[in-house]
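Asker: Structure of the sequence below:
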Amino acid sequence: MTAGQDCAFAGVDEEQVRALVGGLHRDPFSILGQHPTAHGSIIRVFMPGAETVELLARDTGTPLTRLERVHAEGLFVGVLSHQAAYRLRIAWPEAVQETEDPYSFGMLLGELDLHLIGQGTHYELSHVLGAQATLVDGVPGVRFAVWAPNARRVSVVGDFNSWDGRRNPMRLHPGAGVWELFIPRLGPGDRYKYEIIGPHGQLLPQKADPVARASEAAPGSASIVARPEPFRWTDSEWMSARAARQSESAPISVYEVHAGSWLHLPEEGNRSLDWTELADRLIPYVSGLGFTHIELMPIMEYPFGGSWGYQPLGLFAPTGRYGTPEDFAGFVNRCHEAGLGVILDWVPAHFPTDVFGLAQFDGTALYEHQDPQEGFHQDWNTLIYNLGRNEVKGFLIASALDWLERYHVDALRVDAVASMLYRDYSRKASEWIPNRHGGRENLEAIEFFKHLNSIIAHRCKGAITIAEESTAWPGVTKPPEEGGLGFTFKWNMGWMHDTLHYMEQDPVYRSYNHGAFTFGMVYAFTERFVLPLSHDEVVHGKGSLIRKMPGDEWQRFANLRAYFGYLWAHPGKKLLFMGGEIAQDLEWNHDASLSWNLLDNPQHSGIQRLVRDLNRIYATEPALHATDNDPDAFAWAVVDDSANSVFAMLRTSRDGRSIILAVSNMTPVPRMNYRIGVPKAGLWHELLNTNAHIYGGSNIGNGSSLQTEEISAHGRPTSLALTLPPLSTLLLRWS
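Answerer: Below you'll find the predicted structure:
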């Protein structure tokens, strides 16, 4: 039988068959599957490598007919007298397989879903696109769907079809640019990718699924079909109360963690912990230190470990490095049961150029801008999302909601916000394109943030967002309806840089930099701030916190203790990167564990105990957290004593019944009878002294309490005569 005769028997012309067997046919459903004719129902299947194919009745397994091979590449054809539900018995060289025909099922995605995807308002995108383990007509399998509007052909490939793109080409919904296919008898755990032919006929590298909910851990890059069953949560008590726990008046103290380097197991080849082990060890540790939240550096699937997750490609998938999506959900659940909130770093600013990822996804600049002046980050060699495209904006918002709703995450810390807000971010004058008004503001990013924060506030009760925004952009934490971006909090990067610069100075020179320590109060109430001592400050040659401190060993530890005291007393929520609480000596290395052996040294364990006590006092004293955004509840007691490098703050509770005086002496010289004016007469109790012996200090202090004297100072009629230990911070309370 000639090829022409074969094609005539198949009921399709030779050109279409050539396109099909060559993996180029744009509409496989027009050929494959069951098609009624005047002479019965013709059934075509394309099974490259199969020896024989037989039709069986789907419900009983009764043989119906044997299909005839009509093309050497594996096109089989048969005719039934009437339409029937069937399955296939396929004889491969080394096995026999029975399964339903993917091309016997109709359209699965609804018009509303497709419309919302195109509008960028499908907020449950991971329930529609990606790989959905489901039942269709009572048949178990996986429905695949992917947005690739400019592709000529998209196929699902995986272990189940020998990664052969000819075997499972998908059906296109033309108006939406979405391709779909239901493949029977697949299920959770199956690996897959998409094989795409671009608009000019080019075969692209096989692509991971942008909306996959599970992925292989690097160096693997395949997507994995996730389990469809919802996680069994037991955190209802936490969820119902979290709005109050995360309000602007709540004590929020965050422990920032890189999950892969917090602790390694030397007895098991120095491997990092998985989610279950982190739940067993990290949660009680953080809770025991009095932190209120754990912030995880990005755990969305990412290819390069050295990016620490800040160059993610799987925006819906917890990285496979530490376990399954269910394991991650279990970790969050355990955090909530222990009274800890979970913050995830989330990166909508850019994505890496790995060929299996989003770059040129369908052969065009689909997720990124076409013009590199808009679409390429020179600093990070990454691509910038095109927020002017509805589908891309909707993709990112759906990702954010998925972490908050599916995994009960409490907050997203949005990375690199400044790079998104300015079109000229880190670019020379000739390297950027102005907005439609000729300005440098990224209007699409502004609208995106307003929309993102509005929809999170509407859908996710009690969840919050935090901006890493390093400029003076106005209204980052103002509501969108008032012209702001709508974030709940903003990292105070300026405070971090200014105060660390001050602390790095030898005390001899600090008097000349006095303003760096106080400048943050000039703008402290313009936004709702988090004061971060983050991972960014202990990498790339910057040294650990303890190594930034000047002087001999005693002075370095005293400096760090005094600085921590100042941080916890200053208006703003708190964040400390892991290792800071034990005065980690070495600069952070993402491939190594923290140096837990340091706790055998009393100086290091003293820092840890200080952090625990600071968190305890911070949480129990409303004056230190409930009025963070009330300028009337703050006053400088001493602000201009640059000669002695002394600072003193007054923090007042909302009801005025409690006042905290925080005094920092940033020189190694003790100050005796240092008089400070205070607003209330009576006893002032010393709550904490960073120079106490239990923290590693010399135990110079004021005892348990001091009585005011009717001696005016600093414009106040009553005052305290204090002993200020060297390189220390004191916390005293009047009530």
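Asker: CA only for contacts and neighbour counts going forward, please
Answerer: Will do.
Asker: How many residues are close by Gly106?
Answerer: 12 (other Cα atoms under 10 Å).
Asker: Now do the SS call for it.
Answerer: coil (DSSP: H, G, I helix; E, B strand; the rest coil).
Asker: where's it relative to Arg612, distance?
Answerer: When Cα to Cα, to the nearest Å is the yardstick, Gly106 and Arg612 sit 61 Å from each other.
Asker: Before we compare anything, build this one as well:
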Amino acid sequence: MAGRNMTTEAAGDTASNAAELAPEAIAAVAHASHGDPFGILGPHQVGPDLWEVRAMLPRALRVWVVGLDGDTELAAMQRRHPAGFFVGRFQSGGRPGYRLRIETADSTAVVYDPYSFLNVLSDDDLAHIADPGGDTIYRSLGAHPRKLGEVDGFAVAVWAPNASRVSLVGDFNGWDGRCHPMRLRHGAGIWELFLPEIAPGGRYKFEIRAANGGLLPLKADPVAFQAEQPPATASILHGQPAQTWSDADWMTKRGEGDPRFKPISIYECHLGSWARIPEEGDRFLTYREMADRLVPYVRDMGFTHIELLPITEFPFDGSWGYQPVSLYAPTSRFGTPEDFAFFVNAAHEAGLGIMLDWVPAHFPNDPHGLGGFDGTHLYEHADPRQGFHQDWGTYIYNFGRAEVQSFLVANARFWLERYHLDGLRVDAVASMLYLDYSRKAGEWVPNRYGGNENLEAIDFLRRMNETAYSVAPGAMTIAEESTAWPGVSHPTYTGGLGFGFKWNMGWMHDTLRYMSKEPIHRRYHHHDLTFGLLYAFTENFVLPLSHDEVVHGKGSLLGKMTGDRWQRFANLRAYFGFMWGHPGKKLLFMGGEFAQEREWNHDLSLDWHLLSDPLHRGVQALVRDLNRAYRQIPALHELDSDAAGFAWLVADDRDNSVLAFARYGKDREKPAVVVCNFTPVPRAGYRIGVPAGGFWREVVNTDADMYGGSGLGNLGGIEAVEQESHGQPFSVVLTCPPLATIVLERVAT
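Answerer: The predicted structure is shown next:
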């Protein structure tokens, strides 16, 4: 059987002159403790034109070596060990091609011998395993359908450099580690094996012996492309997704222009609880059902992107995906890898981007996962002061190890390239940047300069961002970073981390704190609304109202609002109007768009029945119209990240809790004005300076009847007069509705 790039590591297949194997070697194979199975098993030349085939077949009663035709008998194999070690000798003028006829208690089958094949991975593959930024990890490791010679099967490879033996176990061998021990490619620490004639869909894991000979819990494949649905934990023989993409127009258009100048309004979604099927045991929707239901809904609501809470396979539902085990496998809770690709493709055809919450900050300690993978701290730091998150009970990746960094950077690339994703929102970046994150004195290890910066994590994040932007034009990376770390969304060549955007956590905390105050007290907290503009353009910000704000006893967004029922809805509508008018891209967690009343529960569907209530339906209509205005009015999005796109008009009217500001796009002749009244008192005759004359159309009024408001407003717009006010040459006299935001757009004359 012809193989690839035979090296000295495969020499044992062809050049052993030992007439008889030592009993100790046979016993080691029989007990699955031999570290060099290819040095024992398979074809070996034992004399001039004399070959010996050896096989470990625990369930076999009798075995024959036969020709490739399956009929020609070359040798009847002799049992050399009661556990099922067989040996057969025959004459051959060169390295023989052969198969094995195996008789068991149940059947007789003719099969290819995995140990008759040469190396699976090339020397070039091995040389690039530790290169961050490349795609060697997911091209070479994991399980891939492959043809060696004329034989179809699966090539499987795993990194476990400190193991003394690795076996592939699964449905195909009764989960018996004696059957398929793997070949070690010395130097790279990669174990490999070709499984001939194995069909996709079978379950598998790795049985690993540590360096001390101890047997570890069975390990899932770190580069598995599909996994069992939890609570089952096996990997599935699948290979990379086989999707016929029809999103070329989307991908081309995505790569045009700078995302900073585009409208980006993100619908954050937990797929397991967006909607369920109560008639069928409250089951999840499938990826394909989401393509039919979620995608049209989000498009109708006017959002530009769907951001998925993590869908890389994770064992515990209650982690919401933030404790992943199989980073290369979309969770099987909702279908196959092809089903997920179908969902992404459907979103693109509908004009929607798909972003993924991506979790390189930590991983869980489940026994089948990455922790202690080969009996050593392979993926994590050995020192718990560096390798263990006390807050979450999870491990921290060793970002300074080249193979680990390569594994993670390649994973980011994998989702962007192979699943056409449009962005990665990186979770818990602050925990990666600081060595003393959530640690007391003495619980952390300083860097080589004595500081608290995690230099290896910084290097990793920069490499990840550089790779993402080089391989996926138009895609975005977004950091959830909660500190004042400088330059998070600045290019790496200027010393930044290289993210495209950063969540504005300060804006979120300040403004929600303000909205939780009774209107009569808001005059004392006016700075909570204005302070964010002091730093609003230091980063490329996303304004997040995420899942984190509606869990763990925090209540819903509606629940944070004060007053009676009407006022709570009015407050929420006014707040949304302020958010959509404020500089920064937008993110809203599902349910917020129709004012979900209860706190989010990952085990339950959203309360869609609330849409029978006019007030909930009104909030939904408002969010739809805000998204439309945000997309259609360049002044509201083009300069979200540029100070030239913003000017205060009224920033100091704390006594009336009114503020107003102008927004500009690249064409400064087409500004927009946003006016907020955060008290239940209507403000009639309120003069506000505006940057230009002409007619100012009232694009959005959150107090409109159709949203559930009182219907107070400015009759569709107002003419500006040439009277200076608030430092502007023109002004308008407005009616500011109670607990409301209005958005005005200058209509060119």
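Asker: Stretch 728-735 of structure 1: how far from the chain's middle?
Answerer: 37 Å (Cα atoms, centre = their mean, to the nearest Å).
Asker: So which bits of that stretch are buried?
Answerer: Neighbour counts over stretch 728-735 of structure 1 (16 or more other Cα atoms under 10 Å) mark Ser728, Thr729, Leu730, Leu731, Leu732, Arg733, Trp734 as buried.
Asker: so how far is Leu687 of structure 1 from the fifth one?
Answerer: Right, Leu732 of structure 1. 5 Å.
Asker: Now do the shared contacts for these two.
Answerer: Shared contacts of Leu732 of structure 1 and Leu687 (Cα atoms under 8 Å, 6 or more residues apart in numbering): none.
Asker: Can you give me the neighbour number for the residue nearest to Gly40 of structure 1 when sequence neighbours are not counted?
Answerer: Distance criterion Cα to Cα, 6 or more residues apart in numbering; nearest residue to Gly40 of structure 1, sequence neighbours excluded, is Ser81 at 4.5 Å. By other Cα under 10 Å, the residues close to Ser81 of structure 1 number 12.
Asker: Same question for Pro634 of structure 2.
Answerer: 23.
Asker: Pro318 of structure 1 corresponds to which position in structure 2?
Answerer: Using TM-score structural alignment, the equivalent of Pro318 of structure 1 in structure 2 is Pro330.
Asker: is it true that its match touches Ile311?
Answerer: Yes - assessed by Cα atoms under 8 Å, Pro330 of structure 2 is found in contact with Ile311 at 5.5 Å.
Asker: Tell me which residue of structure 1 lines up with Pro200 of structure 2.
Answerer: Pro200 of structure 2 maps onto Pro188 in structure 1, by TM-score structural alignment.
Asker: ok, that match - contacts?
Answerer: Contacts for Pro188 of structure 1 (Cα under 8 Å, 6+ apart) come out as Ala133, Ile224, Val225, Ala226, Arg227, Pro228.
Asker: which residues in structure 2 does stretch 541-560 of structure 1 align to?
Answerer: Using TM-score structural alignment, stretch 541-560 of structure 1 pairs with 553-572 in structure 2.
Asker: ditto for stretch 624-643 of structure 1
Answerer: Mapping stretch 624-643 of structure 1 onto structure 2 (TM-score structural alignment) gives residues 636-655.
Asker: likewise stretch 652-670 of structure 1?
Answerer: Residue span in structure 2 matched to stretch 652-670 of structure 1, by TM-score structural alignment: 664-682.
Asker: Regarding that stretch, how distant is the last residue from the first?
Answerer: 27 Å.
Asker: got it, and stretch 498-515 of structure 1?
Answerer: 9 Å.
Asker: can you pull the buried residues of that stretch?
Answerer: Those buried within stretch 498-515 of structure 1 under the rule 16+ other Cα under 10 Å are 498-505, 507, 510-511, 513-515.
Asker: ditto for stretch 344-357 of structure 1
Answerer: Leu344, Asp345, Trp346, Val347, Pro348, Ala349, His350, Phe351, Pro352, Thr353, Phe356, Gly357.
Asker: Any idea how far apart the tips of that stretch sit?
Answerer: End to end - Cα to Cα - stretch 344-357 of structure 1 spans 22 Å.
Asker: In structure 2, point out the residues matching that stretch.
Answerer: Going by TM-score structural alignment, stretch 344-357 of structure 1 sits over residues 356-369 in structure 2.
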